[in-house]
Structure formats: C-alpha cells, structure tokens
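[1] From the sequence below, what's the structure:
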Amino acid sequence: MNGFLKLFLIIIVAGVVGGGVFLASWDIPAPSTQVEKVLDDSQFPR
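    Below is the predicted model of the structure:
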C-alpha cells in the first residue's frame, strides 16, 4: 500500500507540474473581434 501511495503522489505532482508548464508556455491568442459602441453625448460633462 505504501508503494501505491508513493506512485499516486508522484503521478499527481507530475500532472500539476506538467499543467503549470503547459499553461505558462501556451501562447493564447488575443480576441480579434472589433467592438463598436455608440456613447450618448449627455454622459460627458462640458
């Protein structure tokens, strides 16, 4: 049982470290949709 627990912990730690490396090195593309919104002139003080 002790060997199984060590193997399980090693797998969990390797998964967490691997996930961290993946997220740190992943080049997430920026959103490319253009947003246009009409603002009413009465919202801005003169």
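[2] switch to C-alpha atoms for all contacts and neighbour counts from now on
    Fine.
[3] Which parts of the protein are helices?
    For the chain, applying DSSP state H gives helices covering 2-25.
[4] What distance do you get for the residue nearest to the spatial centre of the chain to Ala14?
    Centre of the chain computed as the mean C-alpha position; nearest residue by CA atoms, centre = their mean is Leu23, 6.5 Å away. Separation of Leu23 from Ala14 (CA to CA, to the nearest Å): 14 Å.
[5] Here is the second sequence; please produce its structure so I can put it next to the first one:
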Amino acid sequence: MSRLIVALIVILVVLVGGLFFLAGRETKKEPVRMEKVVPLENLAK
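    This next block holds a predicted model:
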C-alpha cells in the first residue's frame, strides 16, 4: 500500500475515534437560578 492510503486510513480512524470520544462525554450541567429585577410597569399591563 502506498503511504498516502495508509496516512488517509490513520487520519480517518483518528477522526472517527474522536467523534465517538466526544459523543460519549457527559456534559450535563445543573441549571443556574438567576434573579432579575422586573419593573412594576411591565406587570401592570
């Protein structure tokens, strides 16, 4: 096999492995509670 084909196969295997690694990561975050001041004019409508 030529070096070009071997290099393409290695790059393809690395890319597919990286995709599976990123897909399997746990990225769950807890929601952050934010309090915001609401003017009374907006509530009167």
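[6] what's the TM-score here?
    Overlay of the two chains. TM-score (TM-score structural alignment, normalised by the length of structure 2): 0.64; 45 aligned residues with a CA RMSD of 2.2 Å.
[7] For Pro29 of structure 1, see how far away the residue nearest to the centre of structure 1 is.
    13 Å.
[8] And for Gly18 of structure 1?
    21 Å.
[9] Looking only at neighbour counts, state which of those two leads.
    It is Gly18, of Gly18 of structure 1 and Pro29, that has more neighbours when counted by other CA atoms under 10 Å, with 12 against 6.
[10] And the more buried one, how close does it get to Ile11 of structure 1?
    Taken as CA to CA, the span from Gly18 of structure 1 to Ile11 of structure 1 is 10 Å.
[11] cool, and Leu23 of structure 1?
    18 Å.
[12] Also Asp41 of structure 1?
    59 Å.
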